[in-house]
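>>> let's see this in three dimensions:
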Amino acid sequence: MQGFYNNTKPFFIIQSIFLLFIVALTLYANGFTTIPWITLTLFASVLIISWVSMLGGLLLGLGISLSAMFLLGSVLIWNVFFSSVTILSVKEIVIWMIAIGASALISGLLHRWSVTIVNEHKEMVSKFDELVTIDEATGFDNKKRFHLELEEEFKRSIRTNTPFTLLLIQFKYFKEYEKLYGPEEKKHLIKSLSDVLWKQTRISDRKFRVEDDMFATILFNTGEENVQFVLDKIEELLKYHKLANGKKEVTLTLSFGAASFKREMNDYSELIENAKQELEAYMQ
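Below is the predicted model of the structure:
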């Protein structure tokens, strides 16, 4: 449903369908009797102007409506001087002139209203995304929160000299796994990983999903001498994964990267860079 409000196209489609419905209803009420060619032409012109205004906006609609009025006036002047047949009465001319202008004005305002709604929705979604910091699939914090938390912990460790370690975990061939087993098995895999991390790390340790296939944990009060034990335990539990249907067990390829806080580091980004280097060099 969110995608419906992210662009103006659905609004214009609905407006066009509504307009055609009004036309069909009018013709039905008229009994589908024979309509004079001039009336039919003007009626079609009004519809076209309305449709163009819905798609292109008020200024474009008004420009075309003025052109239509000029063309209609030219036809009427030609008819006065070169034809003895009156195609429209004065009353009909006034009505059609008003209809042409009103169709452009009303449809153009509808276009502006639709664009305003879509833009307001996009702004609200953007603000909402900034406030939401939880990954729905795992319950972990997201990438934005990861950088905030890591920077805060880095500054705290500089003040207090308290050790902590950043642990990165990445599934190799994650997209291939989804293509092979499907989106439901992908969700099951993510759920299995999150369960392992919740159980094998402390409640105080912060957990994050920083990419679709990459996860991070900040291990508080943990130096590099204690990281390997945590890493080995997590790797042991994640290496073999049973599919959701319970009929098959697969071997997963994972990479791990760990980087512990050191006072000589300039900022928290060095921690991330060091952990990623280990991640790339990791051999399972």
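>>> only C-alpha atoms for contact and neighbour calcs from this point on.
Will do.
>>> now do the strands in the stretch 151-284 of the chain.
Per DSSP state E, counting those that start in this stretch, the stretch 151-284 of the chain carries strands over the ranges 164-171, 206-209, 214-220, 240-242, 249-251, 254-260.
>>> helices of the stretch 51-200 of the chain, start to end?
Listed in chain order, the helices of the stretch 51-200 of the chain (DSSP state H, counting those that start in this stretch) span 58-82, 90-131, 143-160, 174-181, 183-200.
>>> for the longest one, name the packing helices and strands.
For helix 90-131, the packing partners by 3 or more CA pairs under 8 Å, 6 or more residues apart in numbering; DSSP states H and E come out as helix 37-56, helix 58-82.
>>> and with 10 Å instead?
In terms of contacts (3 or more CA pairs under 10 Å, 6 or more residues apart in numbering; DSSP states H and E), helix 90-131 is packed against helix 9-29, helix 37-56, helix 58-82, helix 143-160.
>>> what's the neighbour count on the nearest residue to Ile87 once chain neighbours are set aside?
Leaving aside its chain neighbours, Ile87 sits nearest to Ile38 (7.2 Å; criterion: CA to CA, 6 or more residues apart in numbering). Ile38 has 11 neighbouring residues, counting by other CA atoms under 10 Å.
>>> ok, now Glu185?
Counted with other CA under 10 Å, Glu185 comes out at 18.
>>> skipping its backbone neighbours, what lies nearest Met97 in space?
That would be Met69: by CA to CA, 6+ apart, it lies 6.6 Å from Met97.
>>> tell me who's in contact with the one you found.
Met69 sits next to 75, 96-98, 100-101 when contact means CA atoms under 10 Å, 6 or more residues apart in numbering.
>>> same deal with Phe11?
4-5, 17, 54-55, 110-111, 113-115, 117-118.
>>> quick one more, to check against the first:
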Amino acid sequence: MKRLFSNIYRTYFTLLLTFAGLILFMGYLNGRDAESVMIITLTFVVIGCGILFGILPALVFTLLILFFIGSGMFFTELGHTNSLFSNQTLQDVVIWGVALLFFAISAGNVHERIKTMRHTIDQQKRAIKQFVAIDSTTGFDNAERMRLELSEEMKRAERYKQPFVFILLHMHYSAEFKTLYGEKEMQHLFQQLSMKIRESVRETDKKFRLSEERIGLLLTHTPAENVSIVLEKLKDKLQTHVLLNGREVTLTFHVCHLTSSSDYRTPEQFLEELENEMMMNEL
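Modelled structure (predicted):
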């Protein structure tokens, strides 16, 4: 956070410096003839290029402008013809060139600082997401927390030879339910699901809200032969749901489960195999 405020302060200072230089430059040109207006317009273009694309594109664009203007003035002098910048002296062009380089660099710095601030904000968002581990609707841990818990449980199972089972529930037509009944009913649904799931498993078992339609259950110290009992309890509890208006609806789920094994070295491998084991039968 301290770094973010430092970047904001530096960006603000750079912008002030850029606009102060721009005001002085416009005062020097006086902006009364068409040439001065064109010079000021090109200067704004360089500043915009620097802010949007960075220092290098702004410098390249500036050098191209100076090259074409210098070439035009050179050939004009050779041919003794009127040029677009006939009222500008060599000194004016040099001053403008230096000013353009200054504006290109300062605007490019603003671009880089904004880019840094965005990166810092993204880092803060990721940190907050990891810190806030609880889903507010169900009270279950989120997907980030699930990976940490699964990793710890895999290590514990390997060390003490204590099996565990992970059950993955995928609710059918979650998006359609939300569209049909609204956000309030969706929250009520998952609040009721979380309550029923707590009644169906042990308090020590870990519960996770993985996404809008998925819930994971980590059954600690549970052999594979006991999973059928838990699935029957879940089936009895979760099949029906009462809406806020008292109407009863039927819910269906895809379900899969996987038992701990030394074949899976990382949570990612375990979850990938769990996805592969997703059975197409309903709960």
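>>> the helices and strands packed on helix 90-131 of the first structure: which one's closest to Phe215 of the first structure?
helix 143-160 (9.4 Å; CA to CA).
>>> tell me how far that closest one lies from the chain's centre.
29 Å (CA atoms, centre = their mean, to the nearest Å).
>>> sorry, back to before: what's the residue nearest to Ile87 of the first structure aligned with over in the second structure?
Residue correspondence to the second structure (TM-score structural alignment): Ile38 of the first structure is matched to Glu35.
>>> measure that match to Phe102 of the second structure for me?
From Glu35 of the second structure across to Phe102 of the second structure, the span is 20 Å (CA to CA, to the nearest Å).
>>> do Asp205 of the second structure as well
63 Å.
>>> just the buried residues of the contacts of Met69 of the first structure.
96-97, 100-101 (16 or more other CA atoms under 10 Å).
>>> of those residues, closest to Tyr268 of the first structure?
Gly101 (62.6 Å).
>>> next up, the contacts around the nearest residue to Tyr177 of the first structure once chain neighbours are set aside.
Closest residue to Tyr177 of the first structure apart from its sequence neighbours, by CA to CA, 6+ apart: Lys186 at 7.4 Å. Lys186 of the first structure sits next to 174-175, 177-180, 192, 243-244 when contact means CA under 10 Å, 6+ apart.
>>> what's the counterpart of Phe67 of the second structure in the first structure?
Checking TM-score structural alignment: Phe67 of the second structure goes with Phe70.
>>> and the gap between its match and Ile77 of the first structure?
10 Å.
>>> which residues touch the residue lying farthest from the centre of the second structure?
In the second structure, the residue that sits farthest from the middle, by CA atoms, centre = their mean, is His80; the gap is 59.3 Å. Listed by CA under 10 Å, 6+ apart, the contact set of His80 of the second structure reads Phe74.
>>> check Glu212 of the second structure too.
Applying CA under 10 Å, 6+ apart to Glu212 of the second structure gives the contacts 170-171, 174-175, 178, 186, 190.
>>> and for Glu185 of the second structure?
177-178, 191, 242-245.
>>> narrow those to those that are buried.
Listed as buried from the contacts of Glu185 of the second structure are 178, 191; burial here means 16+ other CA under 10 Å.
>>> which of the contacts of Glu185 of the second structure sits closest to Ser261 of the second structure?
Gln191 (32.5 Å).
>>> pull up the gap between the residue mapped onto that closest one from the first structure and Phe174 of the first structure, please.
When the first structure is aligned by TM-score structural alignment, Gln191 of the second structure is paired with Lys191. For Lys191 of the first structure, the distance to Phe174 of the first structure (CA to CA) stands at 14 Å.
>>> just to revisit the earlier point, looks like the match of Ile38 of the first structure contacts Val93 (just checking).
No: between Glu35 of the second structure and Val93 there is no contact under CA atoms under 10 Å: 11.4 Å.
>>> contacting residues for Val75 of the first structure?
69, 87.
>>> can you rerun that using 6 Å?
By CA atoms under 6 Å, 6 or more residues apart in numbering, no residues touch Val75 of the first structure.
>>> gap between it and Ile93 of the first structure?
Counting by CA to CA, the gap from Val75 of the first structure to Ile93 of the first structure is 12 Å.
>>> follow-up on the earlier one: now, of the contacts of Glu212 of the second structure, which are buried?
The buried subset of the contacts of Glu212 of the second structure (16+ other CA under 10 Å) comprises 170-171, 178, 186, 190.
>>> now flag whichever of those is closest to Ala133 of the second structure.
Among these, Phe190 lies closest to Ala133 of the second structure (CA to CA), at 17.0 Å.
>>> count the neighbours of the spatially closest residue to the closest one that is not a sequence neighbour for me.
Computed as CA to CA, 6+ apart, the closest residue to Phe190 of the second structure that is not its neighbour in sequence is Thr138, at 6.1 Å. Thr138 of the second structure has 21 neighbouring residues, counting by other CA under 10 Å.
>>> tell me which residue of the first structure lines up with Thr138 of the second structure.
Alignment note: Thr138 of the second structure maps to Thr138 in the first structure; criterion TM-score structural alignment.
>>> what's the neighbour count on Val80 of the first structure?
The burial count for Val80 of the first structure: 13, using other CA under 10 Å.
>>> give me the most central residue, the second structure.
Asp122 (6.2 Å).
>>> Lys242 of the first structure versus the residue in the first structure that that residue lines up against, what's the distance?
Taking TM-score structural alignment, the alignment pairs Asp122 of the second structure with Lys122 from the first structure. Going from Lys122 of the first structure to Lys242 of the first structure by CA to CA gives 40 Å.
>>> Trp37 of the first structure now?
Note on Trp37 of the first structure: its distance to Lys242 of the first structure, by CA to CA, is 73 Å.
>>> same question for Ser204 of the first structure.
29 Å.
>>> same thing with Leu72 of the first structure?
Distance from Leu72 of the first structure to Lys242 of the first structure, by CA to CA: 75 Å.
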